[in-house]
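K.L.:
Next input, structure requested:
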Amino acid sequence: MNRRQTCMKLMAAGVLGLASLYAVAGDEQVVRIGLTGPLTGSQAAIGKDDENGVRLAIERLNARGLVIGGKKTHFELDSQDDAGDPRTGMTVAQNLLDANVKVIFGPFNSGVAIPISNLVNNASIVMATVASNPSITQHGYPFVFRISASDTQLGSRMGDFAARQLKVTRVAVVDDRTAYGQGVADEFVRSAKANGIQIVDREYTTDKATDFMSILTRIKGANAQAIFYGGYYAQAGALRRQMKRLGMNGYLMGGDAICNAELGKLGGDAVDERVYCPQGGPVLAQTPEGRQFMEDYRKRFATDPLTYSAALYDGMNLVAQAMEKANSIDPEKYRAALVDTNFQGISGHYQFDGNRDLLHSPITIYTYREGVPSPTKQ
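P.N.:
Okay, the predicted model is just below:
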């Protein structure tokens, strides 16, 4: 073989090598995963916790190297800040749709989830939310799923707990007028009344409030044994401190949005064993899988998981499993597999009813010991 033939052979090998390289690259697909939540403001800790749950799942899935539709699949997180604001949430949702995401996780806030659910559903993109207002899944939107407990489950469980365990008969209710706060408060009132509890006062505030003294003075005059607060942990911390300042030693109850260690940090020693709140799902520390998740989460993010990071971790795995089953990343194709989910996750068992709410969502009620949520014996 002369020099010219040798050079030609080497060039041909190089071309074939490049072609092979391009073929391998062409066999990989990047799947964008959207997340919307409050990454700034008073609820930033919970928004970051949700983001961390999805991120941890994506990192694990990418390490496994899934093949979907004949292509190696790499997931990429596009997390955007909706600031817990409905208008910002609509902009964020549109941005994520424009970025061609294949699923949107979140929002955390019901007030954001309600308006964007229509937008996302009309785009035929799956939305998997932990927002709890019952109406989110009552519009018949086929692409909208709830991957945690609803207000109906959370509020009614607290009404039952107040009557049967705390044995209170006179309760005041305060809500922040958000879709979440009002929704969970209404469900509590319905359950409490059914259990023979008298609602002696109903007060209203906002999700930006810091001063509750006038509200608490009226409640104190009504001789309430407990307050149920429908709202978020930032306001609940201030509310509890001010209860103590007025010598109000009754119970403070709330929904899942006050149920995390941030409440203990904000409320200090006022957040004690007379504060109660619910969370959907089992106690992570009581299962091997939950303990492993907590350890892995701490190692990766140098902090403890809060409320719904485990549910978002499960949610990402649910979507990946549905894509594998459908052999497609197209939401219109994998949605049917998601509907038929029967999956045991870290945060519970996942099966959906006709509204795409969870069929089985155990509720754990927590109190606070040394500022940290601790499960009660029920």
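
K.L.:
CA only for contacts and neighbour counts going forward, please
P.N.:
Noted.

K.L.:
how about the helices of this structure, start to end?
P.N.:
With helices called from DSSP state H, the chain shows them at 3-26, 44-64, 86-98, 110-122, 151-164, 179-194, 213-221, 233-245, 261-267, 288-301, 309-326, 331-339.

K.L.:
and Pro278, which of those helices is closest to it?
P.N.:
Closest to Pro278 of these, according to C-alpha to C-alpha: helix 151-164, at 6.4 Å.

K.L.:
which residues are in contact with that closest one?
P.N.:
132-134, 168-169, 180, 183-192, 195-197, 253-256, 277-280, 363 (C-alpha atoms under 8 Å, 6 or more residues apart in numbering).

K.L.:
Tell me which residues touch Pro282, please.
P.N.:
Contacts for Pro282 (C-alpha under 8 Å, 6+ apart) come out as 347-348, 362-364.

K.L.:
got the contact list for Ile227?
P.N.:
Applying C-alpha under 8 Å, 6+ apart, we find Ile227 in contact with 171-174, 250-253.

K.L.:
circling back: could I get the helices of the chain as CSV with distance to Thr73?
P.N.:
Output for the helices of the chain, formatted as CSV (distance: least, C-alpha to C-alpha, whole Å):
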stretch, distance to Thr73
helix 3-26, 11
helix 44-64, 8
helix 86-98, 19
helix 110-122, 23
helix 151-164, 36
helix 179-194, 36
helix 213-221, 54
helix 233-245, 38
helix 261-267, 36
helix 288-301, 23
helix 309-326, 10
helix 331-339, 15
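
K.L.:
Sequence B follows; please return its structure for comparison with A:
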Amino acid sequence: MQYTRLALALALAGLAGTPLAQDTVVRIGHSGPLSGAQAFSGKDNENGARLAIEELNAKPITVGGKKVKFELVSEDDQGDPKAGVNVAQKLADSGIRYVVGPYNSGVAIPASRVYANAGVVVASVASNPKLTQQGYKNLFRVNASDTQLGSKMALYAAKELKVKTVAVIDDRTAFGQGLAEEFKKQARASGMTVAGHEYTTDKAVDFTSILTKLRSKNVEAIFFGGYAPQGGPMARQMRQLGIKAKLLGGDTICTSEMGKLGGDAVGANVLCSQGGALLDKAASGPAFKAKFKKRFLAEPDVYAASYYDAVNLFANAMQQANSVDPAKVSGAISSGSYQGVAGTYAFDTKGDMKSSPVTIFTFKAGQPSAITSY
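P.N.:
Next up is the predicted model:
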């Protein structure tokens, strides 16, 4: 009799856990630089994705009659193409079919082949136009491309800053080169003279030689295609050399890290372009910023909102398709539209956003400060 009661108790305990066992588990991969000079961006992006997952699990959502439990699997791609391909293979081999990232264009372009071959749905902020020109159907860019970021910074420099002569520096990464070329193209189209184009790397810290060369050209602005770990020291060295030119750049210098590394050399003299409308003016922007700060005790940086949106984009498409099958979810993303914090996610046939505004920032007290959407 005692044995029967024990068996019955165990059976009831098992039944109590059955709903959890029947939940659909969807693992979301994250690939980004979690170590090295760009770790601040990688962690910020990861936190955006984590916040979305925590909120989705708290609801939770239902797909195909089952509750969906999301899990984040985050991997450090070091901002390195080789490491990024290895991460892509690791995530694909482990059965993950949804990935946010990679962050860097130089990583995203080669890694995207691995993801495409495995049928993984990818949402990336990597901005080099080549990313979506490869023809992969499950790949979506959830940000403006270099074409928009570079060209709109050039338009702003020409029309609002009245710059006539500019020089360009790029860090030889896929991102930096692509951004610099798009800036140059629009700069010339807008009537500016490009007086020089110099090259560095994404590991450099001393820019004295190339800046000295550009100083002799008396340029009014220097456009830098690269990242904040180089942009901050570059701003310092421009000041030390007495260069009065403004320092312009793309989204990767629109970050508080730029202010930390550049100190008081980063202020109104530095301007940058970032994909998306002003968060403070977006309908759900202030609420997102408040939630993020409460959860992580920090302000969201450049792309936290985009990664938050990317996870919710996946979840919304799963509900629309009533399936977690990546092919069906990808189809729902391609044919649908999702209103996120940082923008409206509707895509063209290449996987680029049909409309992605660009916001121009400067710096106040070491922090990016929005000027206008352009």
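
K.L.:
Got a TM-score for the pair?
P.N.:
Scored against TM-score structural alignment, normalised by the length of structure 2, the superposed chains reach a TM-score of 0.96; 373 aligned residues with a C-alpha RMSD of 1.5 Å.

K.L.:
Same list, the contacts of Pro282 of structure 1, but as JSON lines with neighbour count please.
P.N.:
As requested, these are exported to JSON lines (neighbours: other C-alpha atoms under 10 Å):
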{"residue": "Ser347", "neighbour count": "27"}
{"residue": "Gly348", "neighbour count": "23"}
{"residue": "Pro362", "neighbour count": "20"}
{"residue": "Ile363", "neighbour count": "18"}
{"residue": "Thr364", "neighbour count": "20"}
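
K.L.:
returning to that earlier point: which among the helices of structure 1 is found nearest to Glu76 of structure 1?
P.N.:
For Glu76 of structure 1, the closest of the helices of structure 1 is helix 44-64, at 7.5 Å, according to C-alpha to C-alpha.

K.L.:
what's the matching range in structure 2 for that closest one?
P.N.:
Helix 44-64 of structure 1 corresponds to residues 39-59 in structure 2, going by TM-score structural alignment.

K.L.:
again with stretch 243-260 of structure 1
P.N.:
Using TM-score structural alignment, stretch 243-260 of structure 1 pairs with 238-255 in structure 2.

K.L.:
Repeat that for stretch 167-178 of structure 1.
P.N.:
Using TM-score structural alignment, stretch 167-178 of structure 1 corresponds to residues 162-173 of structure 2.

K.L.:
Translate Cys272 of structure 2 into the numbering of structure 1.
P.N.:
The equivalent of Cys272 of structure 2 in structure 1 is Cys277 (alignment by TM-score structural alignment).

K.L.:
Pretty sure Cys259 is one of the things its match touches, is it not?
P.N.:
Yes. Judged on C-alpha atoms under 8 Å, Cys277 of structure 1 makes contact with Cys259 at a distance of 5.5 Å.

K.L.:
Which neighbours do these two have in common?
P.N.:
Contacts common to Cys277 of structure 1 and Cys259, judged by C-alpha under 8 Å, 6+ apart, are Tyr366.

K.L.:
separation between the aligned partner of Ala123 of structure 2 in structure 1 and Val372 of structure 1?
P.N.:
Taking TM-score structural alignment, the alignment pairs Ala123 of structure 2 with Ala128 from structure 1. Noted for Ala128 of structure 1: a distance of 28 Å to Val372 of structure 1, by C-alpha to C-alpha, to the nearest Å.

K.L.:
So between these two, which is more surrounded?
P.N.:
Neighbour tally, Ala128 of structure 1 and Val372, criterion other C-alpha atoms under 10 Å: the higher count belongs to Ala128, 26 against 18.

K.L.:
Show me how far stretch 224-242 of structure 1 is from its chain's centre.
P.N.:
Taking C-alpha atoms, centre = their mean, to the nearest Å, one finds stretch 224-242 of structure 1 lying 21 Å from the centre of the chain it belongs to.

K.L.:
Tell me the span between the first and last residue of that stretch.
P.N.:
With C-alpha to C-alpha as the measure, stretch 224-242 of structure 1 spans 15 Å from end to end.

K.L.:
Does Phe212 of structure 1 touch Arg241 like I think?
P.N.:
No. Phe212 of structure 1 sits out of contact with Arg241 when judged by C-alpha under 8 Å, with a separation of 9.8 Å.

K.L.:
Quick one: distance of the match of stretch 243-260 of structure 1 to the chain centre.
P.N.:
How far stretch 238-255 of structure 2 lies from its chain's middle: 21 Å, per C-alpha atoms, centre = their mean.

K.L.:
which of the contacts of Ile227 of structure 1 map to contacts in structure 2?
P.N.:
Contacts conserved in structure 2 for those, using both residues aligned by TM-score structural alignment, their matches' C-alpha atoms under 8 Å: 171-174, 250-253.

K.L.:
ok, of those residues, which one's closest to Arg356 of structure 1?
P.N.:
In terms of C-alpha to C-alpha, no member of the kept ones among the contacts of Ile227 of structure 1 lies closer to Arg356 of structure 1 than Met253, at 28.0 Å.

K.L.:
Quick check: chain neighbours aside, which residue is closest to the spatially most central residue of structure 1?
P.N.:
The residue lying closest to the centre of structure 1 (C-alpha atoms, centre = their mean) is Val130, at 3.6 Å. Closest residue to Val130 of structure 1 apart from its sequence neighbours, by C-alpha to C-alpha, 6 or more residues apart in numbering: Ser148 at 5.2 Å.
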